[in-house]
Each structure stands twice: as C-alpha cells, then as structure tokens.
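Colleague: Build me a model from this:
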Amino acid sequence: MLISATFVKISRLVSEALHKMDGKYLEITGSHVTARVLQTCVKWCSQSERDAIFEALQPDLLILSRKKYAVFLVKKLIKLATKKQFEWFISTLHGCVAKLLRHTIGASVVDCAYQRATQPQKRRVLLELYSTELQLFTDLTAQKTHSLLETISNLGLQKSSVLQYMTTVIHPILEKGIVEYPIVHTALLEYFTIADKTSASDVIRQLIPLLTQGSSIIDGDEPSAPELQNKMKAKKKRLPEPLLVQIMNTREGLKIGISCLKHGSVKDRKKIIKSLKGHIMKLALSDYGCILLISILSIVDDTKLVTKVVIQELAKHLKQLIFDKNGRRPLLQLLHPLCSSYLPPADLACLNYRVPSLISKDEAPESTTEVITENRVDVATNKEQDGSEGMHSANDSKKDPLQRRKELLMKSELAEALIQTCVENVGELLRTNFGKDVLQEIAVGGKDSVLEGMTDRIHSLHNAIASDAARPKTEDTEHAFDNYHSSRVIRKLVLESPAFAAILWKEALEGKCETWADGHRYL
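Modeller: Modelled structure (predicted):
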C-alpha cells in the first residue's frame, strides 16, 4: 500500500510538472537542470503523456541528439518509445547515420537506437555505412543477412567503391576516438572483410592508441580541434579503465581487441598488455574478457611481461578464479589449450579470428576459410565429440606453444600455487561443476605433460583426492563416489593416470570393493 501511495503521489507531481512545461519542451531541453527534470518526467509519466512529449519533440529529435543536455532525454525517449515511434525514429536516421557517428555526442544516440533495434532495423542502419547506392535504393537491400560481402555479391556492387566510401566514413570516426560503441565495432569488422592490406593496417594502427587509453566521449557541443584535445585529456584522467576493457561486453568488441593483438607489432602488443594492468580480474571474470586473456596467453612471446601483468594478478585470486565459469578458462588454456570442453565453438571462432588481408601466405588457405564461415555463423565446428581440443591454434608468434605454457606456468610459480590451492580445497573442487575441471587437468599433469617436473607435488594432490574418497559416508557431505561431479572426475583420473589409480586403490578401495560394488556410480 505504501508503494502504491508513493507511486500515485509521484504520478500526480509529474503530471503537474508536465502541464506547466507544455509547449515549452524544446526550450527546456537547452538547460542542464530543466532537461534533467523533463527526462525524469518522461521516465515516470503515463504512456499518453510520454506520447505527447514525443510528438512535440519529434521534428527536432535529430537536432537534439547533438546537444550536450538534450541527448540524455532523446536516449530516454528512444528506450521508452512504442514500436511505431521507434520505427519512425529509425526512418529519420536515413541519410544521417554516418554524420551522427562522427559527432561525439550524436554517436551515442545512434548506438542507443542500434542496440534496441530488431535485426532488419540494424541492417538498415548499417547499410548506410557501406555505400551511397544503398542509401538511395533502400528497396534493394531486403536480405536475410547484413554481411557486407553478401550484400556486395547479391546487389552487384563494386568492392572498390564500397571500400572507398567506408574509408571516408570510418577514418573521421577513428580520428575523433569514437570507438566504444557496438555499431562501430560491427562496421569495422565488416570493413576488414573487404579492406586491402594497407587499409586494414591503417585502421589497426589507429585503433591501438585509442583502445589503450580512455574514452573520448565528451558531454558537450562539438568542440574545435584544440578544444577537443584538451577535453579528451581531462576526460581520460577521470576514466578508471582503458577502452579495451570497456568494449569487452560484446563479441564484436572482443574481435576488435583480438584483431589489434594479433596484427599489431611487438611494441603494440606490449602497449596493449601494459594498459590492462589492474584490470585483469575484471577481464577474467567476464564472458568475453576471459577470451581476450586467453588470446594473450596464447600468442604473446614476451612471457616476462605477461607474467608481470597477467599471471601475477591471477595468482592472487586463484580460488575465486577456479570456481568461476569464466575465470577458470585462462588457467585451463595454460593446462589444456583450445579444449572444446571448456571453450564453445563461438569462443574458439573468436580466438581464430584474423583480418583476411593481414593473414600471412602460410596461413591464408586455412584462416580464410575460418573468416568466411564465421561471418555467416559462429564457427569452430572442428569440435570433437570426445571433448578434445580444436584443430586450429593461434600461429601469431614465434615461440613454441609448449615452451610458452611452461614459462607461464613453471617460471612464474603459478603451477605451484595452483596445486597448493587444489590441495587445500580438494573436497569442494571435486564436487563443483566448474572447479573440478582445473583439478582434473592438474591431476593428470596437463596437456602434453606441461607440468613435467612437478611429479611430487601432483602426487600430493592425488593423495588429497584419495583421502577425500576414503572418508566414511556422512549425512553432512555427499561421498566422493556418490556425488555426480566427483565420481566422474575420479573415474577419468583412474583411466588417465595409473599413478592416481594405484594411490586410490591403496587409500580408498582396497578391502572395501564389496561396499561400493552395488553403487550406481561404481568406478
């Protein structure tokens, strides 16, 4: 009742405020304070009142999209618009998408609309960035996919003219540093599919400094060039993280990050890694950030730098990482690279993503197939049914992959810390869905015996697992042989590690076989 009464009171106050503002909406949007008041009213008012505001501002929405105070009101109206109103707004963007994306304020409005849009609406917005012909003849763009290569093929466009037009669209966006939006990432990825080596390299070279610094979005009118630089510097000082971390919330952003990592120079890679210092855990625990870390661990030859920036930070939070769905993946990559049991096909496809024109001749036949297939749907269908690793690997470095893994695990003492963490938490790890994977990989010594030389420490882990299995049944904790996860881990370890099988027999099974013979989870 209290909530209902409060809502009624708010609705009454909002209606009174809107009545007083009626006919003055456009004037109100020009003030910082009054614009916020109107924005709040739009949030809490009734649908009929919101429709009236939208209708009153409808002719000026594109102009307001470039104003430093009104832009927030426009985005609120877009998010709360009816389907009919939103379709009208998408239609008004026709011919203005590229121009707005070059505006440091207007770009956020385009991206806001793009993220709410349906797939056909997204296609209409993106096609404006591809070619002038597509802006003039919108009826020719009816197709099931917005893939640029298929659009060029289906409509018979000249690839060179599309490339030239997209270059004139993309470079001004990059020059202003407006690269944090998913619509820009999608456009860049499509540009890479048709770009020649020089064009693609130029874009990569422009992207890396932007991604390793803060956002360049400015809450203000379009400034002049000197004023822009001063405001960008002031803004960056307040930003807690580089743009590369911020864009790791979409698969497109991940691909942009991997593109810069793979096709950048050795100096560029160092710059990228150093920019991530202090943000490794945030990346490790996110859906796409963990894939970026996997890519770093897989291709960067400077293992000393990777150890200093990445491994050392991961080592401080091993228990949290091991039990986390995403956090365990960088660790599993070192223990068992590119295993499809831990990385779904879509993630494997991202790890194998390359810009077509920047692929070396030796990799061209294989990688070109990957890129073309992935543009249609997430690939990496090389996943094997038995859960083994994918057929492809990152070949963007000179160091032997096994040597790199050993340096990152052994020289950094990460392996020792991992084993100790597993020994201390063996019971909990055995019985959890995510924790058991790291435990199992360490217990068998990792792929290709990467933990060779740590036999004694691995045996201590075997003893800890066997000791847990040897405990009598209690009502408090499900026995290791009865638990769904632990019983399967123990079975795999018996099959893959004779040393563990011998310890398990001696500690937990010898003389007790009859007790477990009738169990439904028998070994």
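
Colleague: Please count neighbours and contacts with C-alpha atoms only from this point.
Modeller: OK.

Colleague: Residues touching stretch 174-191, excluding its own?
Modeller: Outside stretch 174-191, the residues that touch it by C-alpha atoms under 8 Å, 6 or more residues apart in numbering are 101-102, 104, 107-108, 111, 114-115, 126, 129, 147-149, 163, 166, 170, 173, 206-207, 210-211, 215-217, 243, 246-247, 250, 252-253, 255-256.

Colleague: Would you mind measuring the gap between the ends of that stretch?
Modeller: With C-alpha to C-alpha, to the nearest Å as the measure, the first residue of stretch 174-191 is 13 Å from its last.

Colleague: From the chain's centre, how far out is it? Work that out for me.
Modeller: 15 Å (C-alpha atoms, centre = their mean, to the nearest Å).

Colleague: List buried residues within the contacts of stretch 174-191.
Modeller: With burial judged by 16 or more other C-alpha atoms under 10 Å, the buried subset of the contacts of stretch 174-191 is 101-102, 104, 107-108, 111, 114, 126, 129, 147-149, 163, 166, 170, 173, 207, 210-211, 215-217, 243, 246-247, 252-253, 255-256.

Colleague: So which of those residues belong to helices?
Modeller: The members of the buried ones among the contacts of stretch 174-191 that map onto helices under DSSP state H are 101, 107-108, 111, 114, 126, 148-149, 163, 166, 170, 173, 207, 210-211, 243, 246, 252-253, 255-256.

Colleague: and residue 45, how many neighbours?
Modeller: Residue 45: 18 surrounding residues under other C-alpha atoms under 10 Å.

Colleague: wait, what's in contact with it?
Modeller: Contact partners of residue 45, counting by C-alpha under 8 Å, 6+ apart, are 11, 14, 15.

Colleague: out of those residues, which are inside helices?
Modeller: Secondary structure of the contacts of residue 45 is defined by DSSP H; positions in helices are 11, 14, 15.

Colleague: how close does the first one sit to residue 45?
Modeller: Relative to residue 45, residue 11 is positioned 6 Å away (C-alpha to C-alpha).

Colleague: Another for comparison:
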Amino acid sequence: MRLSVHVGNASLNTMEEISSIAVVSPSILEGKKKKLKGTPKSIKKQKAPDVEVRETPEGDITRKKSKGNLFKNTNFPTDNTVTKSGKKKQTKSPDTVSVKNNKQKLKVTPEKRKSDTSYDGDDDGSTKSTPKRVKFTPGKHSTPQETPNDVTKSTQKSVKQKRTKKKANVSLKSDKTGDGSSTVSEPSGVNTWAEALERAQNQETDVSWEQAVAKARGKPDGVGEGEAEKVGAGKSNSRENVSEKGQKKVEFEKKSKKEFGSKVMKLAGKTLKTLTGKAAKEKENKNSNKRKRESDAAGKKEDDKTKKPKLEEMSKKDRKKVRKMQRTNFEVIQQTKKIWESLRRHDLKAEEKTKLCQELMNMVRGKVKELVFAHDTARVIQCLMKNGSQEQRTELFEELKDDLVELCKTKYSSFFVKKVLKYGTKAQKNAVFKAFHGNVRKIVRHTVAAAVLEYGYNEYATAAQRSALMEEFYGPSFALFKSPNVTTLEQILKEQPTRRDMILSNMKEAITPLVDKTVLSHTIVHRAFFEYFTYASNKARMDMIELLRENIVHMVHTRDGSRVAMYCIWYGTAKDRKVIIKSFKGHVVKLCKEEYGHMVMLALFDAVDDTKLMEKAVLQEMLKSLYEVCFDQYGLKVLLYLLSPRDQVYFHPDVIKVLELGDANPNSKKDAAVRRKELLSAVSSPLLQFIVDHTKELVMSNSRLLLILDILTHAEGDPTAAMEAICKIAAEPFVSGSLENFHIIEHPAGHMTLKKLIKNDAERMKQNEKVLFTDILLRTVSESSLKSWAACNRGCFILITILELNNEKMSAEVKKRLTSVKKSLGKMEFKGAQILQSKLNEA
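Modeller: Below you'll find the model as predicted:
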C-alpha cells in the first residue's frame, strides 16, 4: 500500500515528510518573517511527531500522531454541507490526517476552497473571516458550487487582490468533532499553501489546487457513481476548452510546485536531522553530567573517610568525647573513674577497699589540684578523702591547703572542703577556719562559698571560731586582729563603748548588700542581722526594716532569724507590718509549725493593731488548715496563745520574757486586752465547731486535753454543742478491763479530760455561767453507765470529782444512782472505790 498526501503538485510519500511539512512549510511560505500563530516559539526544540497509519473503511489512509503536541491550537478547514433543513453539517473527509496526544485526538483535513470564506484584511496584517454556505454537487471530482446567496466572482477577485498585498496570518485552531476527537481546521481568512504559491508566481487561478483537493477528497458521502461520472465528464469538457496559453501556464505551475515540494522536503529533512541531533547531544550531555556527579560523590565519600571530621559536624556525644580526649590527664581520668566505681560500692570488703584506695592514691598523686575542679574527677577525690587512710587524707589536704578559699568558690571542689570538715583531723578543720579569716565578708556574698561557710559555722565551728568569723562584720581591724578572749558583741561594746557607732556603721555596710541575695537564708547572716537590731538605735532599725521587710519570710526558720523578724514587727511602722504580713501569704501554716517561726506568729498577735488585716491575711489561712495546726507541737501553742496569751501553764517563762521585749515598741497604740479580745472573737466559733467535728481524736490525746479545756473555758459563744459531743462519748457502754477499745473513763488522757472539765464547772459557777459540763454529763449518761464507772479506779475518781463540786443537786443525783453499789464498793480493793464509798456514806 502506497501512502501519499498531495499538496499542490507535491506528493509526500513518507511519514517524515508528512510530519515535517506541518512544521517547516508555514515558515518557508511566509519567507521566515512571521512564525505560525499558535505553534511553539522555537521549532528547533520540538521533537518530530510519531505518526500512526491506519486504513479507513473506504480504503483511504488515516494518519494519527501518537506522541507530541505539534498541532495543538492548529485548525485546518473541514467540509461544510447544508442539510435540507438549512443547517450546516460537518462531513468528515476520507483523507484525514489525524493527530492525537494523551488527552485529545486531532484530525487534519484538506483545506477549504477559496469560495468557502470571504476575507476582510486589517491594517495590521490580520484577517477577519465570515463563513459561507457551501453546496456540493455529485461527482468523483466534484467541486463546491456557490449558492445564489454567495458573493459574486468580482468580489472574490477583489479579495484575492487584497491577499496579494498583505501577508497571510496563519492561525490554527482546534474544533471538537461529534465523536469526541478534535478536528484541526484552517480558519477562514487565512491563505492556504497553494495560495501562497500563487502569490509568489503572480497567478490568479489555481486549477492544480482544485485538482489536488478533488483527488484527495474522492467521492463525497451520499454521492452515487453516476453522479460522480457526470461531474468528471463536466470537468474533462472544461479542460478541453483551455487555451494553449493556459496549458503552458498549468505546466509551468506544475513544474514550479514540484520544485517547491522538493525544496520543502530537503528543508524538512535538515530540520529533522537538526532536531534529532540536538536531542541526542542533550541526552549525551545529561548522561555525562550524571556520571560526573556520581564520580564526584564517590570521591567526596573517600575524602570524608580520610579527612578529619569537624566538631560542628559531629553529634553532641562525639563532641563531648573529643573535648575530654583533649584534656591533659585523659588516660588517668578514665582509669581513676573505673576504680571509683568499684570503691563506692557499699558491699566492698575492707581489704579490697584499702587496696583500691592505695592504687587510686598512686594515680592521683601530684595531680589532685587539676582533678578536684572537674565534675567527674572531683567525686573521685571526695571518695578517696572519705574512704582513704589518715595518711592519704593528709596527703590530699597538703596538696590543696593553699587553695581552700578558691576551692570553696567552685561548684564541685567545694564538696572537697566539706569532706575535710567532716573527715579531717582537728588541725585540718582549724586550718579551714583559719583560711576563712579576712575573707568572710567576700565569702558570705558568694552563693557557693557561703554554703561551705554556713556548713562549717553550724556543724563544726567552736564558740571561739564562730566569734572570730562574726568579728569580721564589725570592721577591718577586727578582721586583722583577733581577740581570743572576746566571744560576743556585747562584751566588745562593754570593753570599748567608744567604738559602738563605728562597729554598727561597719555592720550596716556589710549586711546591707546581703538583703537581696540568696545567702539571706544562712545562719551566719541571721546572726549578723540580729546583733545589729539588738544594739542599733530605733531610727537605724527602721531604716533596715524598710530594706528587709519583703524578705523576712526567708529568715524565720532559725533562732536568730526569727528574732530579727520579731524586731521588724515590733519596731516597724503600720506600713512595714502590712508588707510583712502580706509576704507571709501562703506560708502561715508552715510558720505555725516551725520551732522558731511560731514565735513570729505570737509577736504578730501581740503587736499588730489592725486586727481585720490579721483576720483576713493570717487567721483565715490558719483556720483552713486547723486540723494540721492543732495536731502539731508548735501549731498547738499558736492556738493556745490566742485563747490564753502568756499563760505560764502553756508557755515557758523564757518565751514569755522574749515576747515582753516588744511591749515597749513605739508603734502599737491599741490596748492589749482589746486586741486580744478581737482576735479571740475571730477564732472562737471555728474552734468550737472543731471540737464537734473531731471530738474523739481530741479527748484521747494528752496534749490536746488542754486545748479542749481552753476552748470551752475562754471561747466566745455557746459551748453546749461541744460539751454534748464529749458527753456522748462518755455515755458509750463501758466494760472494765477491755483492751480492744479504751473507753474514755479508762483512757489516760480521756479520764483527765473529764476530770478537768468537771473541775472547771466550779469556776463557771462562780462566774454564774448557765451551761455546766457536769449537768450535761449527768443528763446524757444513763444510770447503768454511771454504775459501771464505779467498777474501775479512774471511774471512781471521776464520780468523786462530781461529788466535790459542792453542788447539792448534782451530788444528790449521783448518790441516788449509786445507792445499789455501796456494798459492792466495800469489796473492791483499789483506792478509788474506798474513797467513793466514804463520800456516799456522808450525810
């Protein structure tokens, strides 16, 4: 089967020719001055299309482009026929060059005739098209016949003249066909390839083009053989009438078009070779670049293996290891750490421990100063100081004795100094305190070194050594010249009264920078502040209070610190006291439970006139945790002080003496009795309710016995509910000698509670109180329960206490209930039964 496409008189017989003609011919026809509209800007970058050939049912050839997108946005003319209804119908030409890509199918049909479209040229070289109706007549080589409505021949001639004057602007568009494929047709108004030849040769007619179209088109759909023969006959007759001049003209035209076709094929071949050559070259360059990159990567890997890695390229763990390796004693450090791991075990035998200590000492000898400052090796030296022999400890100390102050200031080496204070000899400890001389004021400001000084001052310093350390706050002369016989500031002021102002001035200068430091919590600092407040004037105290008032809460945990806080409360103004109270927010319960902190609470109760502020800021927070405060040794004293302030039954005389130092303060204006009554009224109701809620726990506790008695005696309000709660416990069935559940009658604390509450009724009767505990007890306890009390010694003494109240009504009630047990009491041997029997026999 032979494949051919006719363009004019040129016949394209191969796939390369077909594909290349679509690429090259428009630019050639236009004289390479104007590119084809709708095609890519650079034809050289396009690949040659792949063409697929298939045979149609009529025996014609359809060529499809399988890859590429060369004919995108390109339209070639299609045949338009008019149906009987007057509508246009697109007919598919048998000879169709169809191009498809992945998404659309493009069909290239032969061009329309010149009579299909009328052109209206614009000034800029573009054309406007108006489609015309075309009517086909039967015949093998039938040509379209113009309808009466079509334009005249003169009009066509004028259109042709316009075309020869202006350049053609080829615009290719894609139209969708009914079957889903895209038909590429040349829009009306655009010159065909044959017309371009005509302009080039200045010819007006195009007979050869009509012949080529008719031959390519074949029989139109619906045209019979007879009609086709008629059409062919009509054509042959017309050809015979052509003049000799016309025949020469046709021959010249055929020859020219044939030459043109050969030129087109040559140029198309060259273009195709150029495109394929460039593609191959680009592919080769791409492969060579890839090989080059691979070789570079391989070379880089080899270089990385041989090249020394940079620190920033390493992981954190590797960098740490490299830094350790750069240390001078790296090998020694690694070996000592291994020995230390074995030496620190608790189950190590004494012989092995001695051997390891000696081995470790041999390794660190002469290098102790270098190792003691590092975080890991410092632990090795500490372990050797702890587990080594006395000779080894001395050897370590001798290497470091000249740098003790420096060691105190470093985070890890400071622990070695603490180990010297703990495990060293007396001479070594004295050497440490001697190293502090002249440096105390500097050391106390240093966070790390102050902790070492605090440790030595509290745990291992003697009274003379503590005094020597404190003397450095008194002035430079005391730091340089120590007085061995002087132990306190009071003694110094007695011996040298003229130096009082100088000493206090130096102390103020030394302790003022410590106010905002974390070292404010250390004991030695508290001692310095306490001595200053003790001997300073009122004005100097008030100035220091203003600086210290917001940080008082950090000092109340020591004896001297709590005294400083008490001085601030006593001699501070109302504003200072308010700031101090607010600084205690969130710490009230803790203060109540501290050995020295609870003294600050007692000073607040004695000195602060603003009882409303005390109630909101202090008492409410304390009452929220009343159980916790009540069952604490020091919290109980706080509650008792609210109920019975400075009562010697509950408080030691020394404590009362200390509290009395604040009575002469110049800032407390309210009468002490009024102040105490206002505070008592704020806590009375919660305390009475507390007895109701926790009766059994309170009555069975020895230390809480006094609290119950004090609450029922001094609390404002009706105590009936609290007394009834206690009596209900006493009314429970009693079995003498039962060890499972101690009854309140036999309980050591319980029976004492009842006795004291009954005795307290004597005082209540003197005060004409209507509510008496004994009266409620006799109403609550049944006769049988009261008789059962007489079966034990403690029960008998409770009954004797009721009879000794000298209340005739109550005594008569008890005697009446115990009449039946008089004889039984005579048979009992314990002392209480005998006394009870004698009381009952009395008239």
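
Colleague: In the contacts of residue 45 of structure 1, which residue is surrounded by the most others?
Modeller: When neighbours are counted by other C-alpha under 10 Å, residue 14 leads the contacts of residue 45 of structure 1 with 22 neighbours.

Colleague: what helix or strand is the closest residue to it other than its chain neighbours on?
Modeller: Leaving aside its sequence neighbours, residue 14 of structure 1 sits nearest to residue 41 (C-alpha to C-alpha, 6 or more residues apart in numbering; 5.6 Å). Using DSSP states H and E, the secondary-structure element containing residue 41 of structure 1 is helix 32-44.

Colleague: Check the mean deviation of that helix from structure 2.
Modeller: Compared with structure 2 after fitting, helix 32-44 of structure 1 has a mean deviation of 4.1 Å; criterion: mean C-alpha distance after the TM-score superposition for structure 1.

Colleague: Identify the residues contacting the most centrally placed residue in structure 1.
Modeller: Geometric centre of structure 1, nearest residue: residue 288, 2.9 Å, by C-alpha atoms, centre = their mean. Contacts were defined as C-alpha under 8 Å, 6+ apart; by that measure residue 288 of structure 1 touches 248, 249, 250, 251, 254.

Colleague: Would you mind checking which of the residues you listed is nearest to residue 418 of structure 1?
Modeller: Proximity of the contacts of residue 288 of structure 1 to residue 418 of structure 1, judged by C-alpha to C-alpha, is greatest for residue 248, which lies at 26.5 Å.

Colleague: Trace the closest one over to structure 2, please.
Modeller: Alignment note (TM-score structural alignment): residue 248 of structure 1 maps to residue 556 of structure 2.

Colleague: Please report how far the residue nearest to its match when sequence neighbours are not counted lies from residue 487 of structure 2.
Modeller: Ranked by C-alpha to C-alpha, 6+ apart and with sequence neighbours excluded, the top spatial neighbour of residue 556 of structure 2 is residue 562, at 4.2 Å. Distance of residue 562 of structure 2 to residue 487 of structure 2, given as C-alpha to C-alpha: 22 Å.

Colleague: Tell me which of those two has more neighbours.
Modeller: Neighbour comparison, residue 562 of structure 2 and residue 487: the larger count goes to residue 562, with 25 against 17 (by other C-alpha under 10 Å).

Colleague: What distance separates the opening and closing residues of stretch 353-372 of structure 1?
Modeller: The first residue of stretch 353-372 of structure 1 is 10 Å away from its last residue (C-alpha to C-alpha).

Colleague: Can you tell me the closest non-neighbouring residue to the counterpart of residue 418 of structure 1 in structure 2?
Modeller: Under the alignment (TM-score structural alignment), residue 418 of structure 1 pairs with residue 687 in structure 2. Take residue 687 of structure 2 and drop its neighbours on the chain: the residue closest to it by C-alpha to C-alpha, 6+ apart is residue 711, 6.9 Å away.

Colleague: hang on, that neighbour in a helix?
Modeller: Yes. Counting by DSSP: H, G, I helix; E, B strand; the rest coil, one finds residue 711 of structure 2 located in a helix.

Colleague: what do we get in structure 1 for it?
Modeller: Taking TM-score structural alignment, the alignment pairs residue 711 of structure 2 with residue 442 from structure 1.

Colleague: That match and residue 331 of structure 1: what is the separation?
Modeller: The gap separating residue 442 of structure 1 from residue 331 of structure 1 is 10 Å, by C-alpha to C-alpha.

Colleague: between those two, which one's more packed in?
Modeller: The residue with more neighbours, out of residue 442 of structure 1 and residue 331, is residue 331; 28 against 23, by other C-alpha under 10 Å.

Colleague: Need the counterpart of the more buried one in structure 2.
Modeller: Residue-level alignment of residue 331 of structure 1 against structure 2, with TM-score structural alignment as criterion, gives residue 639.

Colleague: contacting residues for its match?
Modeller: Residues counted as contacts of residue 639 of structure 2 (C-alpha under 8 Å, 6+ apart) are 630, 707.

Colleague: any idea which element it lies in?
Modeller: Per DSSP H and E: residue 639 of structure 2 is located in helix 633-643.

Colleague: How far does the following helix or strand past that helix sit from its chain's centre?
Modeller: Counting by DSSP H and E, the element after helix 633-643 of structure 2 in chain order, helix or strand, is helix 653-659. Relative to the centre of its chain, helix 653-659 of structure 2 is centred 54 Å away, using C-alpha atoms, centre = their mean.

Colleague: cool, stretch 527-534 of structure 2 as well?
Modeller: Going by C-alpha atoms, centre = their mean, the spacing between the C-alpha centre of stretch 527-534 of structure 2 and its chain's C-alpha centre is 46 Å.

Colleague: matching residues in structure 1 for that stretch?
Modeller: Equivalent residues of stretch 527-534 of structure 2 are located at 186-193 in structure 1, counting by TM-score structural alignment.

Colleague: Mean per-residue distance, that stretch versus structure 2.
Modeller: When structure 2 is overlaid, stretch 186-193 of structure 1 sits 2.0 Å from its aligned residues on average, using mean C-alpha distance after the TM-score superposition for structure 1.

Colleague: Surely residue 73 of structure 1 touches residue 34?
Modeller: No. Under the criterion of C-alpha atoms under 8 Å, residue 73 of structure 1 is not in contact with residue 34, lying 10.7 Å apart.

Colleague: remind me, longest helix of structure 2?
Modeller: If each helix of structure 2 is counted by residues according to DSSP H, the longest one is helix 244-306.

Colleague: give me the stretch of structure 1 that that one matches.
Modeller: Mapped onto structure 1 using TM-score structural alignment, helix 244-306 of structure 2 spans no residues at all.

Colleague: Great, nothing more from me.
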